[in-house]
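1. All I have is the shape, not the residue letters:
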């Protein structure tokens, strides 16, 4: 594996982790929205 291949693999890993982080954030936001709809509570910081 060359240095360029190693850098490209690292960039792909960072991009993948960033994408999964965004996906998880939207899932959590959706859960909070569902909880708000069910309970009427606006505790967004919990």
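-> Perfect, thanks for sending it. These numbers were taken from a predicted model, which means no experiment stands behind them. Residues are numbered from 1 along each chain as shown.

2. Could you use CA atoms for every contact and neighbour count after this?
-> Noted.

3. Give me the neighbour count for residue 36.
-> 14 (other CA atoms under 10 Å).

4. What of the one 3 residues further on?
-> By other CA under 10 Å, 9 other residues sit near residue 39.

5. Pull the contacting residues for the residue nearest in space to the middle of the chain.
-> Nearest to the mean C-alpha position of the chain, by CA atoms, centre = their mean, lies residue 21 at 2.1 Å. Contacts for residue 21 (CA atoms under 8 Å, 6 or more residues apart in numbering) come out as none.

6. dropping in the other structure now:
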């Protein structure tokens, strides 16, 4: 069985949704977590494109 990994763009989308939910609800922790995940997804995408 192979392990499936999420693509950086899918992670970026998930992080954007989490950030938006944090903004809408006024939850600074969730918003900050979404921002952190977006940065991580951008970094993963940057390393992915360099490896090609």
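-> Perfect, I can see it now. Quantities reported herein were computed from a predicted structural model and do not represent experimental measurements.

7. TM between them?
-> TM-score for the superposed chains, counting by TM-score structural alignment, normalised by the length of structure 1: 0.56, backed by 27 aligned residues with a CA RMSD of 0.5 Å.

8. Show me what the residue nearest to the centre of structure 1 lines up with in structure 2.
-> Using TM-score structural alignment, the partner of residue 21 of structure 1 in structure 2 is residue 46.

9. separation between its match and residue 52 of structure 2?
-> 10 Å (CA to CA, to the nearest Å).

10. In terms of helices and strands, where is residue 37 of structure 2?
-> Assigned by DSSP states H and E, residue 37 of structure 2 belongs to helix 28-51.

11. post-alignment, that helix versus structure 1, mean distance?
-> Taken against structure 1, helix 28-51 of structure 2 registers an average deviation of 0.3 Å after superposition, with mean CA distance after the TM-score superposition for structure 1.

12. Sort out which residues of that helix are buried, please.
-> For helix 28-51 of structure 2, the neighbour count (16 or more other CA atoms under 10 Å) marks 30, 31, 32, 33, 34, 35, 37, 38, 40, 41, 44, 45 as buried.

13. what do you get for stretch 16-32 of structure 2?
-> So stretch 16-32 of structure 2, judged by 16+ other CA under 10 Å, has buried residues 16, 18, 19, 20, 21, 22, 30, 31, 32.

14. so the fifth one touches residue 30, yeah?
-> Yes: with contact taken as CA atoms under 8 Å, residue 21 of structure 2 and residue 30 are classed as touching, separated by 7.5 Å.

15. Now do residue 26 of structure 1 against residue 33 of structure 1, distance only.
-> 10 Å.

16. One more: residue 25 of structure 1?
-> Separation of residue 25 of structure 1 from residue 33 of structure 1 (CA to CA): 12 Å.
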